[in-house]
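**Q** Here is my input; please provide its structure:
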Amino acid sequence: MHIKTKYYIVIIGVLGVFLAGCQKDPQYSIPVASVTNADSSYNPTPYTVDIPEGFPDMQIPEDNPMTVEGIRLGKKLFYDPILSGDSTQSCASCHQPSFAFSDPKQFSVGITGAQGTRNAPAIINQGWNFEFFWDGRAQSLEEQALAPVPNPIEMHLQWKDAIVRLKNHPEYPELFYQAFGTKEIDSMHVVKAIAQFERTLISSNSKYHKFLRDEVALTPQELNGMTIYFTEKGDCFHCHGTVLLTDNLYHNNGLDSVFTDLGRYNVTQDPNDKGKFKTPTLINIELTAPYMHDGRFATLEEVIDHYSEGVKVSATIDPLMKKAHQGGLHLTAQEKADLIAFLKTFTDESFINNPDYLAP
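**A** The predicted model follows:
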C-alpha cells in the first residue's frame, strides 16, 4: 500500500472534520469603500487576496477594504520607528520577519527598557483570526494595533503626538491621501493601514501544506509524527487541527496548578476562564521560539516534554487534555523525535523571505 494512502486511512476522518467547508476561493476581491469629500484624483486600487487552497474565506471589515495603497502605507508604518517615543522601535522590532514575525526574546523590551509579561505572538494568517492578544481582549486587528503605541512598556508615545509627527512628515500626508482619500491623519487611519498590511501576511507553503496539496512527500519519520499528532497518542489535533493549525480558541493546557497570569479571565471575569490562553498557530513553529504565552520553553523539545510528562492539573484544565491526571502523554523518546520532525514540516521559508513582507 502506498505510504500516503496509509496516512489517509489513519487520519482522514480527523482531517475531514476540520477541513469541511474550507473550499478554495482563489480570488477574493474586496470592494473599495466610498470616501466622502474625496476629489476625483483619489483612485485607490482594490487589492485581491489570493486565498490558499483549502483555506476558508477571509472576513475583512467592511469599513477597511484592502487596497494596494493602504497596504503600502501599512507596510511603511509597520517598519517605521516614527510611532515610538524615541523613534527607535517599530512594530517590526517585536515582530521580526526572520522569526515569522515573532520575537526571539522571552519578553519584548520597550523603549524605556521595560519588559512585558507575555511573549510577543507571531503575526501569521491573522486575517483568519477574530480575537487578538493572548487573552483575546482586542476584537479586530485594527483594535489590536491601537494598543502598542501608547503603552508605556512598549512604544510609549501618545497617539496625539504620533499624529503630529505623521502630519509633519514629508511623505505621509500624501500616502494617507492615496490610501484613504484624506490628508487628515488620525489614529484610526494608521491602524487601518497596518491591519491591511498584516492581513497580507499569509503563510501556506510549508512542506506540510504542500503535502496536503499532493506536491511533496513526507519522510517515514515525518509520517510517524503526523500519526501521533492527529491521533489521541499526541492529542495535538484538537487545538491545532485545521489548515491554519489553530482553532483560535482559549485553553488551559496544564502549564500551572496555581496561576500568576489569569489569562482569558482578565477579559471575561468568568472563573472558568482562569489560566486559559489563545491557541497560537503552529505554522512556522520551528522559527517562533520561545513558546507559550510567557515564553517559558526555549525549545520544541521542552514543549513536547511538558505535554509528555509535565502537565499540571487545576480546576480549569481543558477536558481535551485527557491524560492530564496521568501527568501527560508519556511519549517515548522516538515518538517525541518523530513528532518534532513533523512539527518542522510546518516551516514556510517562502513566508519569511517574501519581499512583499520585508522592510521597504
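**Q** From now on I want contacts and neighbour counts done on CA atoms only, so please keep to that.
**A** Fine.
**Q** quick one: contacts for M292?
**A** Listed by Cα atoms under 8 Å, 6 or more residues apart in numbering, the contact set of M292 reads N119.
**Q** ok, A162 - contacts?
**A** I82, L83, S84.
**Q** quick check, it in a helix?
**A** Yes: assessed by DSSP: H, G, I helix; E, B strand; the rest coil, A162 belongs to a helix.
**Q** Could you check how far it is from M155?
**A** Going from A162 to M155 by Cα to Cα, to the nearest Å gives 11 Å.
**Q** what's the answer for A100, then?
**A** Noted for A100: a distance of 21 Å to M155, by Cα to Cα.
**Q** Another for comparison:
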Amino acid sequence: MTKSTPFADRSIARWTLAAALAASTASISLSQGALPAPPTPPQNPTTAEKAVLGKMLFWEEQLSSDGTMACGTCHQARTGGADPRLTNTPAHPGPDGVAGTADDLFGSPGVHRANGFGHFVADATFGFGEQSTPRTTPSMMTGAYFPELFWDGRVGPDFVDPLTGLVVIPQGGALEAQSLQPIMNTVEMADEDRSWASVTGRLASARPMALATNLTADMQAALAIDPTYPELFEAAFGTAEITPVRIAFALAAYQRTLVPDQSKFDRVMRGQAQFTPAENRGRGAFGSPQSRCAQCHAGSLFSDRQFHNLGLRPIAEDSGRQAVTGQPGDRGRFKTPSLRNVALRERFFHTGAPGSAGAPAINDLNDLLAFYDADGGAFANNKDQRLIGLTVPPQVRGDIVAFLNTLTDPRVAAETAPFDRPSLWSERSPANRNPLPLGAGAVAGTGGFTPGIIATSPPREGNQGFRVGGFDALGDVFTVLHVDLVNVPGGATTMDLRNGLPLAAMTQGIGAGQGTMTWLDDEALAPVLVGLSYEAQWWVRDFGAVGNVAKSERVRITIE
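**A** Okay, here's the model as predicted:
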C-alpha cells in the first residue's frame, strides 16, 4: 500500500506520537495517588498506536450500521462517562410498554430498527422511531477496574473470540468483552443479523473519522501517518488484518488510558491539597455508621464492585444479576458504580430514577442522598439489609455533596487529554442537522395516514450505507423517493444521484398505513456529489390522497 510519507519519516513520526501519548497519560504509570493504574491483561498490553486506534473506533459513527451511533454517543466525559442526551423525559416505556407510567426508564436512544438488508422495519415497542436501551447507560470511565461489566455483570472476566469461540483472555478481559457488545446490538448500533464480516469489511474501506470534526491532536497525528484503517491496524498490531478481537483490544486499550486520578481527592491523598472543613466533614459522614456510604462505595474506586438490590423497582420488571447467575439470592441486584465524577452525572441507578409510583426523578446528589435517607426504594423483595436504618439527614447532605464533588477530575469535566474527543455528526444542533426535516409538504392518503420519512443517515462523502426510509404509507403500491435539486438549475428528478437508477420501488406491507419503503445506497457517497443539496420526500401512489399521491414531509439533504 503506497503512502505519501517516507518510511524513515513515518518511523520518527510514530516515535513522536508514542512519546506524546505517553506524556499525556503519564499518571497511569507514574502517579502514586489514591487511584492505582488499571489492571491490564498480558494478552493486550497498552501501546500508543493501539490506544489511538481505539480512540478513533470509540468515536467512529461508521462503526454503526447506519452511521448514526458511536460508542462515544452514549459515553461522554462531560457527563461523567454516561449519556449526555438523557433528559427529564424517559426514553423507554418500561416493561409495561406504556409511556407515562411508573416503570418508565431513562434508557439511551439508539438506532431505528432495520432488517438484515438495511430496510427499516417496525419495532414492537418503538415503531419506526429511535429505539431505547432498557437501562440507563452506566459510566464507562472506570470500566477497566471492574471484573464484570454492564449493570448485571454479564460479561467478564474472560474474553472469547466471537468468530472462533476460543478464550483469548482468561482473566481481566471484561473490558474487551464489553467493547464488542454494542456493535452487534440491534437497539444500540446494529441492523438485524449483522455479521462481523460486514463490520470489518466496512472499516477496511471506510475513511477513518469521516463523519467527525474537530479531531483531537493525537488522532490527527496518527492519521497523518496512517490515513486508512488497515494502516492503523498494521501500526497497532503488525499486520493490516481487521478482526473483532483486534477491534476489542484497541477499544479496551484506549479506555485503559482514561484514568480519572487527578481529582481533588487524589491530590489530597498525595499530600498536594487539603480538604475544606465542609469536605472533611462530608468525608467523615460518608464513612460513618449512620450513613454507611463507604460500605458499598469502598476504596479508591468508590465501589465494592459487587451487586446489590436497592429496592428500586419490582423484581418482575428486571431481575438484574439473577438473569446472569440463575441464583435466587441475586434477584434484583445491580452493580455498585464508582462514584468518581458522580457530580457530573445527570441520571443515577440502572433505571435513571427511583421509579416508585409518584416519586420524583433523582436529578442531583441531594435527591440521591434523600433517597438513601428513606432506606432506599420501596420494594422489599431481596432488598439489601444494609439500607435498613441508614440515615442521611438534611444537615449532613450538603457536606457529603461537597466531599463527592472532590471526586471530579477537572480533565474529565473539561474534556481535556486524555479525555478529549472529536465532535460527532449526530451532535449537530437542530438547526444545523443534515438531513434537515423541513416540516412541510406532507399529504395524507388512504385512511388518513400520512407517510413518514426516516432520514438520519449522514450524507457525508465516503459514508457507506446511506439510506432513506418511509413508513405509514399504503401497502403494496408504487412509490418513489422524489428528489428536487436545490442548488442546481433545472427541475425535479427521481434519479439516483450516484448512478442514474430510478429511486422507485413498491411499498412493503398490505393495507392503509402498513406500507414501508427504504432506499439504500450500498456504496460510499462519491466525492463528485459534495456540495449537492436537494430536498427529498416519498411520493406514494394512493387514490385516497389529493392528486392520487400521498407524500411525506420534505427533508433537505446536502452532500458534505
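**Q** picking that back up, now render the contacts of A162 of the first structure as a markdown table, adding secondary structure and distance to A179 of the first structure.
**A** A markdown table is the format used below for the contacts of A162 of the first structure (DSSP: H, G, I helix; E, B strand; the rest coil; distance: Cα to Cα, whole Å):
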| residue | secondary structure | distance to A179 of the first structure |
| --- | --- | --- |
| I82 | helix | 19 |
| L83 | helix | 18 |
| S84 | coil | 22 |
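**Q** Across to the second structure, which of the residues you listed hold up?
**A** Contacts conserved in the second structure for the contacts of A162 of the first structure, using both residues aligned by TM-score structural alignment, their matches' Cα atoms under 8 Å: L83.
**Q** Let's see if you can find the most crowded of the contacts of A162 of the first structure.
**A** Using other Cα atoms under 10 Å as the neighbour test, those are led by L83, with 28 neighbours.
**Q** With adjacent residues omitted, what lies nearest to whatever residue of the second structure lines up with that residue?
**A** For L83 of the first structure, the aligned position in the second structure is occupied by L63, per TM-score structural alignment. Nearest residue to L63 of the second structure, sequence neighbours excluded (Cα to Cα, 6 or more residues apart in numbering): A70, at 6.5 Å.
**Q** Give the full set of residues in contact with that neighbour.
**A** By Cα under 8 Å, 6+ apart, the neighbours of A70 of the second structure are F58, W59, E60, E61, Q62, L63, S64, M189.
**Q** The fourth one reaches T68, doesn't it?
**A** Read it as E61 of the second structure. Yes: between E61 of the second structure and T68 there is a contact under Cα atoms under 8 Å: 5.7 Å.
**Q** These two: who's more crowded?
**A** Of the pair E61 of the second structure and T68, E61 is the one with more neighbours under other Cα under 10 Å, namely 28 against 24.
**Q** Excluding chain neighbours, what is closest to that one?
**A** Leaving out its chain neighbours, the residue that sits closest to E61 of the second structure by Cα to Cα, 6+ apart is A70, at 4.3 Å.
**Q** Same question for V216 of the first structure.
**A** Nearest one to V216 of the first structure, counting by Cα to Cα, 6+ apart, is K210 at 5.9 Å.
**Q** Determine the three-state secondary structure at the counterpart of the one you found in the second structure.
**A** Counting by TM-score structural alignment, K210 of the first structure corresponds to R267 in the second structure. Using three-state DSSP, the structure places R267 of the second structure in helix.
**Q** Can you give me the separation between R267 of the second structure and S338 of the second structure?
**A** 18 Å.
**Q** Neighbour count: the two, which is higher?
**A** Taking neighbours as other Cα under 10 Å, R267 of the second structure and S338 compare with S338 leading, 25 against 18.
**Q** Which residue in the first structure aligns with the more buried one?
**A** Checking TM-score structural alignment: S338 of the second structure goes with T281.
**Q** L387 of the second structure now?
**A** Looks like L387 of the second structure aligns to M321 there (TM-score structural alignment).
**Q** wait, its match sits on C239?
**A** No: the pair M321 of the first structure / C239 is not scored as a contact, 10.3 Å apart, by Cα under 8 Å.
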